[in-house]
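Asks: predicted model follows, preceded by the sequence.
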Amino acid sequence: MKEAAPRCWKRPVCFLGVAPFYVKPPKFIGERVLYPTKPKSSVQKVPVLGGTPITADTALALRRQVFGSADLLGSTENEWLGQSFVFHDGETVEAYSLKMHKTSTKGLAMCVQGFILKHLLFNRRGARVVADPTVLLRATTKAQEEALVGALSDILWRAGERQHAVLCLAQENIYVNDTPSYQSDGCTERIHTFEFKKQDELTFNLKKYLFEFLADEGNGLLLFLYSLVLSRGFNKLNEDMGGEEVSLLCTNAIIHPCLATLMLTGRATLFLHNGIIYEGSEDTMAKPKTGIITRAEVGLLVWRRPEEGGQVNVGSRLKTPSFPVWVTRCNDSYGILFNPNKELTRDYHAENRFDLYYYSASTNQKSATIITIDTRNQTVKEEYNSPYLENLIHTKWQGADVNWNGTAPFV
């Protein structure tokens, strides 16, 4: 005869100087003991309530601004539909980073990644916060979610000039039907828009509806991109681009460079130099070229092969951001460089010898890549004989010695 499971009582637990309290007993099922556990994720799918249903005019304008047209579904639309934000498993060495299933979406993801690192490494407050960066980078699922909410909130709020922001969320109902000028894509025509005048309200609703941006086979990336466009506004985008008609996604589905500047600075400028420069003369009506107006929180470093157009003029407001985090663009391949020491962009003495983490979501990256930069030993290297990433690093730390620490250069 099988013995009955032992009876378990709540037993008082008492520590010195502390009143007794009771511990919830484990639950017995057969011969197995099930201990109470906390769910890893707090994200739940909740119905999208309120907001304003999208109109045909707005749907048409969004598709044209993002994809260049709305009358057909092409390869670019198909690349971006069904894509959401996905983290690596929590509490692992890559827990701080976003996964990318498609190369075309990497540029947007790396810009968001920069602000995720800002929140993971530099925005954690309180006495219980662990200062060890290796622990912070091994983010828990909860920390991942909080950092993503903070990152999306920062980007959208800055795009709305810190006055307002618009959030796009999808419902089940369809509000825009197919016409000769618009072909439905399964996402755009289901959107409800929400406008916020305070960042706290935006952050609260991003947290509430975070499932929309994390759901498997959802449209989280596109919903965020639409939110970004509406937060900036079509008229402001046109001004940012100097009146040029530019779609935010290129024909090969990768992001246009002005989309990166929109996410990093709040303005979709085509130029990366500091301030405003004038091209031409008084006789030819010199035209202003507006670049980066204020110092960015997350920076940008760019390198291009000479046959691809040569070096891009990137100003110090992007090269020396508030936080030591840089989105990188080697030709059209995006990645991110960062250092956990906030003083790196505040004290030039910290730039004598330091490490940079590099992440690109590349299949060629098999483990954590930490590169050591030594600016004390100036070396002259031929651009053609150096890895692309080293050439990019030299656009900021000219002549610095770059040590891959045993990792074979893969960029």
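Replies: Noted; the coordinates are in hand.
Asks: could you use CA atoms for every contact and neighbour count after this?
Replies: OK.
Asks: so where do the strands sit in the stretch 101-250 of the chain?
Replies: Assigned by DSSP state E, counting those that start in this stretch, the stretch 101-250 of the chain shows strands spanning 165-170, 191-196.
Asks: any buried residues in the single longest helix found in the chain, and which?
Replies: Taking DSSP state H as the criterion, the chain has its longest helix at helix 141-159. In terms of neighbour count (16 or more other CA atoms under 10 Å), helix 141-159 has its buried residues at 141, 143-159.
Asks: again with stretch 176-184
Replies: Applying 16+ other CA under 10 Å to stretch 176-184 flags Val176, Tyr182, Gln183, Ser184 as buried.
Asks: span of it from start to end?
Replies: Length of stretch 176-184, first residue to last, CA to CA, to the nearest Å: 8 Å.
Asks: give me the contacts around it.
Replies: Contact with stretch 176-184 is made by Ile54, Thr55, Ala56, Ala59, Leu60, Ala70, Asp71, Leu72, Leu73, Glu189, Arg190, as judged by CA atoms under 8 Å, 6 or more residues apart in numbering.
Asks: compare those residues and tell me which is most surrounded.
Replies: When the contacts of stretch 176-184 are compared by neighbour count (other CA atoms under 10 Å), Glu189 ends up highest, at 26 neighbours.
Asks: most centrally placed residue in this structure?
Replies: The chain has Val112 as the residue nearest its centroid, 0.8 Å off, counting by CA atoms, centre = their mean.
Asks: how much space between the residue lying closest to Leu230 once chain neighbours are set aside and Asn205?
Replies: What sits nearest to Leu230 in space, not counting adjacent residues and going by CA to CA, 6 or more residues apart in numbering, is Val166, at 5.9 Å. Val166 sits 11 Å away from Asn205, going by CA to CA.
Asks: list the contacts for the nearest residue to Thr203 once chain neighbours are set aside?
Replies: Spatially, and ignoring its direct neighbours in sequence, Thr203 is nearest to Ser153 (5.6 Å; CA to CA, 6+ apart). Listed by CA under 8 Å, 6+ apart, the contact partners of Ser153 are Gln199, Leu202, Thr203, Leu206.
Asks: and here's the other structure:
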Amino acid sequence: MMSDCGLDYIELLQQEVDRTSAKLLYLRNEEEPEEAPPPRHTPHTCSAPRRLAISPGLGGKPLTPPFTENLRRLLFGRTVRVFNFDWRKSFFHFREPNSELSYALQVDQGGARAVQMVIQARIIKHLLFSQQGGSEGRSLLSLTELGPPEQQGALAAALSDSLWLAGQEESATVTMVTEDDSPKPPSEYRLDLLTEKMHTFVFNRKEELSSFLLDHIHCFQEEGGHGVVLFLYSLVCSRTIDRIREDLDSSTAHLLQRRLGNFVCSQALLNLLLTGRATPHVCNGTQAPGGGAAPLDPPLQGVLSRGDIGYLHWSREQMDRDRLLQVGSMLKTPRFPVWLCCINSTYSVLFSLTRSLLSDWRTEHQFQLFYYNGQNSQNSTARLTIDTHSHHWEAPSVDPGVDLEKRFPSLEMTIRTKWEGASINWGGIPPFY
């Protein structure tokens, strides 16, 4: 009988073979022209390690071929497109337990970064405001010195909140990799060695959803489990394909956009992550199109209500072209003082420890914001002091020909999209540009 060490070694070899096969498959997919007929591949052992594949005996249902086709079209626009290697390798991995940044996720530089940072924002919201006693008076220590059990609980809560919100707080669906193959898809469908192994699990009570996620949280936070893809599939299934199509308008046909050989999140997908609805614009409610629109252009479908997590946006490139995205107050003023920030197309998180910051105007005279950008080089949470009564930043420049936006860090300009004219003190640390 083979020893446990021998079995572990064989499994490691299988994982490496599967990982190499998957990477070669996606590299070939990227090089092929869109018009080429999709190649067929023989059934393949799932690239997820066996410990990260669950038994279908738990009651899950396989994804049907028609559903997977519609899922691909909604995500990519074509059934022959699949997640590339960068997406497939992404998962939710915390930084060192019991450290100053033990609340923080290590995030990727590819398209999955936006998804990871939204979950990061929900983790912070949970640790600061959703636990017992999570009102006022929380300190930064609430986010530090977390052991693995606390990290796992916070991640499960963040995933659960997102899926339950997408399911209109009535139900949610979790997709998991199982040991069985799903029905064989049609010939025009490109196998990706992952979707064909997925089963869905539906929950009508949030407590059961949270418990299931916590029991299987290792599938989302271990390497090889494709945790970000699992969560994204779960999010779409929770909202349902039909509802997402109703959320979208003619400006957005699918949720992922191809850019420089990678897939990045559309604004509709960001809004789905933040609010539970895949509306494609950041304005409040439904608005008429801008001045350059054609007379028959449909109205813009924006955000209908405040969510738990907010959104701030800044882009030097858009500012130079006078096309800066104007985020509405529904996203700028969430129920909790935690914001996903899109700064020059890179995602990060800004938050406050004061829950009443957005409900009591007196707290907005002078307050502190904390910032995490997801970079490995950041070894502590940045602390900024915001003063909305001082306007030193607007003092005349030594060089009057230099724009204000080019004299100040982009993070500061992002903050000023919410608190116009505020001065920002970095507390002695070098500013993030």
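Replies: Sure, I can see it. The shown structure was predicted, so the numbers you read here are calculated from the model rather than taken from an experiment.
Asks: closest to His101 of structure 1 out of the strands of the stretch 101-250 of structure 1?
Replies: For His101 of structure 1, the closest of the strands of the stretch 101-250 of structure 1 is strand 165-170, at 21.9 Å, according to CA to CA.
Asks: any chance you could map the helices in the stretch 51-200 of structure 1?
Replies: Ranges of helices in the stretch 51-200 of structure 1, per DSSP state H, counting those that start in this stretch, are 56-67, 75-80, 106-117, 133-137, 141-159, 199-208.
Asks: what's the fifth one aligned against in structure 2?
Replies: Counting by TM-score structural alignment, helix 141-159 of structure 1 pairs with residues 148-166 of structure 2.
Asks: for the first one, same thing?
Replies: Aligned by TM-score structural alignment, helix 56-67 of structure 1 falls on residues 65-76 of structure 2.
Asks: average offset of the matching stretch relative to structure 1?
Replies: Using mean CA distance after the TM-score superposition for structure 1, stretch 65-76 of structure 2 ends up 1.9 Å from its aligned counterpart in structure 1, as a mean over the superposed pairs.
Asks: what's in contact with that stretch?
Replies: With contacts defined as CA under 8 Å, 6+ apart, stretch 65-76 of structure 2 is touched by 78-82, 183-186, 189, 195, 241, 253-257.
Asks: identify the residue of structure 2 aligned to the residue nearest to the centre of structure 1.
Replies: Checking TM-score structural alignment: Val112 of structure 1 goes with Ile119.
Asks: and if you look at Gln365 of structure 1?
Replies: Checking with TM-score structural alignment, Gln365 of structure 1 has Gln378 as its match.
Asks: contacts only, for that match.
Replies: Counting by CA under 8 Å, 6+ apart, Gln378 of structure 2 has contacts Tyr372.
Asks: ok, Ala121 of structure 2 next?
Replies: Ile309, Val338, Trp339, Leu340, Val349.
Asks: show me the contacts for Glu405 of structure 2.
Replies: With contact set as CA under 8 Å, 6+ apart, Glu405 of structure 2 has these partners: Arg316, Met413.
Asks: how about the aligned residue in structure 2 for Leu344 of structure 1, nearest residue that isn't a chain neighbour?
Replies: Using TM-score structural alignment, the equivalent of Leu344 of structure 1 in structure 2 is Leu357. Nearest non-adjacent residue to Leu357 of structure 2, counting by CA to CA, 6+ apart: Thr363, 5.5 Å away.
Asks: let me know the angle separating the longest helix of structure 1 from strand 191-196.
Replies: Helix 141-159 of structure 1 runs at 80 degrees relative to strand 191-196, counting by axes from the mean of the first three to the mean of the last three CA atoms, to 10 degrees.
Asks: mean shift between helix 141-159 of structure 1 and structure 2?
Replies: Mean deviation for helix 141-159 of structure 1: 1.2 Å (mean CA distance after the TM-score superposition for structure 1).
Asks: what is the end-to-end distance of stretch 83-90 of structure 1?
Replies: So stretch 83-90 of structure 1: terminal residues 20 Å apart, CA to CA.
Asks: which residues in structure 2 does it align to?
Replies: Residue span in structure 2 matched to stretch 83-90 of structure 1, by TM-score structural alignment: 90-97.
Asks: name the residues that touch the matching stretch?
Replies: By CA under 8 Å, 6+ apart, stretch 90-97 of structure 2 touches 101-108, 112, 116, 145-148, 151, 220-223, 225-229.
Asks: can you rerun that using 6 Å?
Replies: With contact meaning CA atoms under 6 Å, 6 or more residues apart in numbering, stretch 90-97 of structure 2 is reached by Ser102, Ala104, Leu105, Gln106, Leu146, Gly147, Phe220, Gln221, His226, Gly227, Val228.
Asks: ditto for stretch 351-359 of structure 1
Replies: Contacts for stretch 351-359 of structure 1 (CA under 6 Å, 6+ apart): 335-339, 369-376.
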